[in-house]
Every structure is written in structure tokens, then in C-alpha cells.
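Trainee: for reference, the sequence and a predicted model appear below.
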Amino acid sequence: MSGSYIYHRVGEEDEEKLATNKPRVSRWKALRDTLIVLLAIWGFISLVRSLHIPLPNLHPRLEGCQCGNSIAEAMEMGCKYDSLAAAWLPEHCRDDELTAEFERSGDGPNGSWLYYKDTHHTEPMTVEEVAALGDQPEARFHMTGQWHKVHCLFYWRKEHRFRFNGKTVEPRSDTEAHIHHCGQIFMGETYGTVSGVVFNTNEE
């Protein structure tokens, strides 16, 4: 009949079946769907790791690893002094976890690194004093030859880790020339090394 509805009365037995079967089906479907999603995620992560696919740059708007021209400007840009790089670096170019490990791997007391004002290593400097040299482009600080070797080892690790942590290795260090330079450091024995502090690591 037009405009009328037919109602079917569900018996008590039917109601009990609906009450018990429906939730079981829903729970099983939810569990199955969750399992499929987890397996898909696990498969994707395994694929990325096996192929060494680099993660996308987490800071695509930032070009390279430049921190202005002064400490004040660098700090305003959110840059910090990185003792592994001997440079002021923006967050996307720093591997702070790796640098912290480097700072505990030195040949000084408690694994610290010793820095000096002079070639003969008689006038010690703190890391804060070294960082402040950024405002003196011609200034230099001195370290042991061991510092240079460990620096190279940690940079090779940094170049590997950036594929998975979304960081950017500074262009001046992400070169075959830098690897060749580190090879020479390992082949020879040196008393010490010398460096300046820079803000722009886009260039050698």
C-alpha cells in the first residue's frame, strides 16, 4: 500500500542473537582493520630502511646552513654553536644528540675536549670562548690532533644518520673532498689542528 510501512516484530530469540552476534562481528572487523594498518606501516618502514630512502627535509624553506654574519644575528635566527662543526648552525643542520656524544669523546678530563688560544697549547679556552670567536672572523683556536680524527669519525656518522633523521649536512662537509681530507688526517701523525668559527657553512 502506498504511504504505509510494514513492520516485522522481532522475537525475543532474534533479539538475543542480534545482541550477541553484532558486537562480535564489529570487534573482529576493527581488530582486522587495525592489524592490516599496522602491517602496512611495518612494511613501509622496512622498505625505507632496506632501500636507504632519505627522509624529506623537515625544513624545506631553509636554504643550506647559513646563520647570518654575527652571533647576535645567528641567535635571532635560532642558530646555536655546534662544537662538532666548529660553526654556528641552524636546527635543521645540527644533530644535537651526535654532538653531545662527541663532546664526551675527548682526550681531556671526563671525556671533554681541550681548546687553546695558542699553537703550543699553553693557554686553555672554554667552549663558550671558542663560540664567541664567531664575531672575530680572523681569530683561530687550537686543538689536539686526536680532536681532528674523532671529528672526522663523527662526521662520517652524521652523513649516514641524516638519511634517517631528516637533518641536512652542511654543504662544506658533505663532499668527497672532505672525506679525502679526513683520510689524510688518519694517514698522518699531527701534533694539533687549528680552526676558526664560521656562520656560513654553505661554502668551504
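Mentor: The structure has been received and is ready for your questions.
Trainee: please make it C-alpha for all contacts and neighbour counts, starting now.
Mentor: Fine.
Trainee: from residue 43, how far off is residue 23?
Mentor: With the distance defined as CA to CA, to the nearest Å, residue 23 ends up 30 Å from residue 43.
Trainee: go on, residue 152?
Mentor: Distance from residue 152 to residue 43, by CA to CA: 34 Å.
Trainee: those two: which has the busier surroundings?
Mentor: Taking other CA atoms under 10 Å, residue 152 and residue 43 do not tie; residue 152 has more neighbours (21 against 12).
Trainee: try this one next to it:
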Amino acid sequence: MAPKRGSIRKPSFDDSDDGSGMTLLHEHVQDSLTTRRRGLRASSLPLKFFLGVVALICSVSVVYTAAGVRRLSSVATADYGDCGPNETVEEAREKGCLFDPMSWIWVRPECYDAELVAEFMNRTDFSWHTEPKLKPETKLGIDVVLRGDHPVLFTQKDYHNVHCFVRLLPALHVLAT
């Protein structure tokens, strides 16, 4: 029986064509897949390009940052040196370092702020002791403190607040200029 005009013929098992190239809506599978693939390829090209550029930028950023960090660490060591790997009093003095009672560390002369240390020491009434109880018999003179002979000394709790404030002063000075 011949199909009526305008009607869709249903595939049957008797046909020579097995219908594997047709969808349920009787579209040719190969044609629609080819069209979709072309559309996907065309639309993914800008995305692939964008992702490639982002990957390149990230790679360059990582390499640039790593090189910068390495350069900074080598410059800091070369320009300022150190005060000894163990930072003992003897090593520090041999290398020309000065004791900074504000940071409680040995620093290179170019890093030592004598005016700031003098202002701090003249404006405070802190006493320095060899024992945490702060007894009068354990008190040391300011000259002994400034020599840096003692790796650990004890003082009033308020020292911490003043110490933090005075350590911020150089940063504030840099920001103000």
C-alpha cells in the first residue's frame, strides 16, 4: 500500500534499509550530528582561546613571582648580611651588629635606629630584671641592657604595648612621607 501524500511513512522491518540512520522523528542522524559538531567546534574555539590565554597568564605570573621572591631573598642577604646563624652576642659583635632593645634582636648598623631607641628608653620607666618576679636585687642597669649581654630579661607587662607601638612608628613614618 502506498503512503498517502503528506503523511509520514513508518519504517518497517520489511524495508531493505534497517532505519539505523533515522531518528524517531525520521530525521537523518548523520546530518544532524554533523551540523551539531560543526556548531560545537565553532563555538568552542573562542572558549579554548580564552582558556589558553588564562593558562598562559597564570604560568607567567607564577614564574615571575618565584623569580621576584628569589631575587628579594638574595638581595636582602647580600645587602644587609646577617648577625650570625645562631645570633650569639659574640657572633653579632664580630659582624658589627648592634643590639636593638625595641625588637630584642641584633641588627646591622644600617638597620639600627639610634634616635628611636634613645627616645623609647628616655620616655619609659621600665626596669629590666634577670628574674620574672622583678625583685630589686635582680634589676640591671640600662647600660647592661643596651649591651645585649642577656638573651632573656624581664620587665613590666606594659613594655609589650610600648614595644608594639614603637615598632609601628617607622612604618607610619614611611606611609606619611
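Mentor: Looks like it came in fine. What you are looking at is a predicted structure, and each value in this text was computed from that prediction instead of being measured.
Trainee: fetch the TM-score of the aligned pair.
Mentor: Overlay of the two chains. TM-score (TM-score structural alignment, normalised by the length of structure 2): 0.46; 96 aligned residues with a CA RMSD of 2.6 Å.
Trainee: what is the helix ranked longest in structure 1 packed up against?
Mentor: Secondary structure of structure 1 read by DSSP state H shows that its longest helix is helix 12-51. Taking 3 or more CA pairs under 8 Å, 6 or more residues apart in numbering; DSSP states H and E as contact, there are no helices or strands that helix 12-51 of structure 1 lies on.
Trainee: need the next SSE after it, C-terminal direction.
Mentor: helix 71-76 (DSSP states H and E).
Trainee: how about that next one, which residues are buried there?
Mentor: 71, 74-75 (16 or more other CA atoms under 10 Å).
Trainee: give me the neighbour count for residue 145 of structure 2.
Mentor: Neighbours around residue 145 of structure 2, by other CA under 10 Å: 19.
Trainee: what segments of structure 2 are strands?
Mentor: 98-100, 105-107, 128-129, 139-140 (DSSP state E).
Trainee: residue 45 of structure 2: which of those is closest?
Mentor: Evaluated over the strands of structure 2, closeness to residue 45 of structure 2 peaks at strand 105-107, with 57.8 Å, by CA to CA.
Trainee: who are the packing partners of the closest one?
Mentor: Strand 105-107 of structure 2 packs on strand 98-100, going by 3+ CA pairs under 8 Å, 6+ apart.
Trainee: so which elements touch the strand it packs on?
Mentor: Looks like strand 98-100 of structure 2 contacts strand 105-107, helix 142-147 (3+ CA pairs under 8 Å, 6+ apart).
Trainee: just put these in JSON lines and tack on distance to residue 163 of structure 2.
Mentor: Formatted as JSON lines, these follow (distance: least, CA to CA, whole Å):
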{"stretch": "strand 105-107", "distance to residue 163 of structure 2": "13"}
{"stretch": "helix 142-147", "distance to residue 163 of structure 2": "15"}
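Trainee: of those, flag the one that's most buried.
Mentor: Greatest average neighbour count among these goes to strand 105-107 (a mean of 20), per mean count of other CA atoms under 10 Å.
Trainee: from residue 158 of structure 1, how far off is residue 37 of structure 1?
Mentor: For residue 37 of structure 1, the distance to residue 158 of structure 1 - CA to CA - is 32 Å.
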